[in-house]
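Peer 1: Provide a 3D model corresponding to the input given below.
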Amino acid sequence: IAQSIAVTAEKKENMLFSEPVLFNKQVVVVRKEHCPNDVTELARKTVYACNGSPAVIRLENLSEDIGDSIFIVESDLGEEELIEKVRSEEIDYFVCDSRTANLYADSLLSCETVVGFSQSESWAFRKKSPHLKELFDHFMHTFKTTHEYQDLYNKYYK
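Peer 2: This next block holds a predicted model:
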């Protein structure tokens, strides 16, 4: 599978990660009329996240940080389906990465409230492949200085 993966402590136990390829953040997807001014307003609210996503860990940490409960529902539905459930008023809050949220955002939805800090996204390698990881890091370090990289980044991530 060719994609960048959000780096978490749990994933680091099982995989090697490249130097960060991108940085992303988790945001609250909500209908504009329910947009929280800040993340503390998620206290005592039911918030959806994709099962196993970094958003779950962020929400658990946020709940601890604000000293109040956030009722986290880990859903087996995909991000696009959960965003549609927010749009159709079936659910009020969904947390996902900002790139995904912005991809599906429209005039009804807000995705401006950030949950936590920026998170690095990297490529994952088997623990038994440190040489491959080093080769990839070297390639990316060089490739990031090219116009081709900038063109691809602007096309797919801006």
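
Peer 1: going by C-alpha atoms from here, please, whenever you check contacts or count neighbours.
Peer 2: Fine.

Peer 1: Glu79 and Val29, how far apart?
Peer 2: Distance, Glu79 to Val29, by C-alpha to C-alpha, to the nearest Å: 10 Å.

Peer 1: structure for this one too, so we can compare:
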Amino acid sequence: MKQKKLVGIVLTLTIVIAIIVYIMMHYLNTPVHRDYIEVEKSGTLHIVTDLNPIGYFVSSDTVAGYNYELLQALQQYTNINFEVSVENSLEKSFEGLKTGKYDLVARNIPVNSSLRNEYSFTEAIVNNRLVLVQRKGEFNNGIEPIRNHLDLGKKTLHVAAGSPNILRLQNLSHEIGDTIFIVEDDTYQANQLALMVAAGEIDYTVCDIKTAESLIAKTPELDIKTDIGFTHFEAWAVRANSPILLDSLNVWINRFKATEEYSKILKKYYK
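Peer 2: Predicted coordinates for the structure are as follows:
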């Protein structure tokens, strides 16, 4: 009798715990509603970006970068305060977007159909393309760099965890009809993985051409001459349920793109 009662208590507790977990998971996966009106009332737009040699970096105690200067310029079109946080993990940035920790992910995000199903993206902030990062022959025991995509079959490429570039590599694997082994790194981002290639710690990664070009000046070991994809748009992201905020950002971006100041910033970092 006592055993049956104990079993009943255990089953009841299991059901209660399962219900609580379900509710919590549902809550965590449901984006908060915080559009332009809520942002304006709070007085602060919470922005997250990443540290990289092009978009946002610190040089001689001074913050600089394409995304940083673009944000600084857009600030003139609104009285809302821009509060910028740094998070190198794109996956964690998107999580923060969903929970309301951030309102805008202001980093160079290659826009693809999979991401469009979950988030809304601003007007393109820049055009870019993906390249294979590998070592030159003289720094790789005489092994010449890969030039044909077919030669990527059975090779291992390291990429940042949750990177949008993973989808491109998976598609490329289908295109060549062979397996490309993809290792997602939870610690390092694209520019750091490129430096690991130069050091011989890993053999291959992928990186956008602009970031890659900024690295080869200091790392002559690297070869970045093999394209992995065509030119693509990169943009910033907001929650899918923030259409007014998205529209406001696009108005600011398009207005600033028409200025001479924008041309100077673009030339400074991308020409």
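
Peer 1: superposing both, give me the TM-score.
Peer 2: Between these two chains, after superposing, the TM-score reads 0.90 (TM-score structural alignment, normalised by the length of structure 1); 158 aligned residues with a C-alpha RMSD of 1.6 Å.

Peer 1: compare Glu79 and Val29 of structure 1 and say which is more crowded by neighbours.
Peer 2: Higher neighbour count among Glu79 of structure 1 and Val29: Val29, with 31 against 20, using other C-alpha atoms under 10 Å.

Peer 1: where do the contact lists of Glu79 and Val29 of structure 1 overlap?
Peer 2: Cys96 (C-alpha atoms under 8 Å, 6 or more residues apart in numbering).

Peer 1: what about the helices in the stretch 1-150 of structure 2?
Peer 2: For the stretch 1-150 of structure 2, the helices defined by DSSP state H, counting those that start in this stretch cover 2-29, 36-42, 66-74, 90-99, 113-116.

Peer 1: looking at the ones you listed, which is closest to Leu249 of structure 2?
Peer 2: Closest to Leu249 of structure 2 of the helices of the stretch 1-150 of structure 2, according to C-alpha to C-alpha: helix 66-74, at 8.4 Å.

Peer 1: which residue numbers in structure 1 go with the closest one?
Peer 2: Using TM-score structural alignment, helix 66-74 of structure 2 corresponds to no residues of structure 1.

Peer 1: give me the contact list for the helix or strand containing Tyr156 of structure 1.
Peer 2: Tyr156 of structure 1 is located in helix 147-157, with elements delineated by DSSP states H and E. Where contact means C-alpha under 8 Å, 6+ apart, the residues beyond helix 147-157 of structure 1 that reach it are 99, 143-144.

Peer 1: what's the most buried one of the helices of the stretch 1-150 of structure 2?
Peer 2: The highest average neighbour count among the helices of the stretch 1-150 of structure 2, using mean count of other C-alpha atoms under 10 Å, belongs to helix 90-99 at a mean of 20.

Peer 1: can you get me the start-to-end distance on stretch 73-82 of structure 2?
Peer 2: 11 Å.

Peer 1: make JSON lines out of the helices of the stretch 1-150 of structure 2 and add distance to Gln170 of structure 2.
Peer 2: Below are the helices of the stretch 1-150 of structure 2 laid out as JSON lines (distance: least, C-alpha to C-alpha, whole Å):
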{"stretch": "helix 2-29", "distance to Gln170 of structure 2": "25"}
{"stretch": "helix 36-42", "distance to Gln170 of structure 2": "36"}
{"stretch": "helix 66-74", "distance to Gln170 of structure 2": "28"}
{"stretch": "helix 90-99", "distance to Gln170 of structure 2": "18"}
{"stretch": "helix 113-116", "distance to Gln170 of structure 2": "13"}
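
Peer 1: out of those helices, which gets nearest to Lys225 of structure 2?
Peer 2: Between the helices of the stretch 1-150 of structure 2, helix 66-74 lies closest to Lys225 of structure 2; by C-alpha to C-alpha that is 23.6 Å.

Peer 1: quick one: distance of that closest one to the chain centre.
Peer 2: Put simply, helix 66-74 of structure 2 sits 17 Å off its chain's centre (C-alpha atoms, centre = their mean, to the nearest Å).

Peer 1: quick revisit: out of the helices of the stretch 1-150 of structure 2, flag the one nearest Leu157 of structure 2.
Peer 2: Smallest distance to Leu157 of structure 2 across the helices of the stretch 1-150 of structure 2 (C-alpha to C-alpha): 18.3 Å, for helix 90-99.

Peer 1: which bit of structure 1 covers that closest one?
Peer 2: Going by TM-score structural alignment, helix 90-99 of structure 2 lines up with nothing in structure 1.

Peer 1: try stretch 37-45 of structure 2
Peer 2: Counting by TM-score structural alignment, stretch 37-45 of structure 2 sits on no residues of structure 1.

Peer 1: which residue in structure 2 lines up with Val86 of structure 1?
Peer 2: With TM-score structural alignment as the criterion, Val86 of structure 1 lines up with Val197 in structure 2.

Peer 1: what is the burial count for Ile265 of structure 2?
Peer 2: 17.

Peer 1: please consider this matter closed, and thank you.
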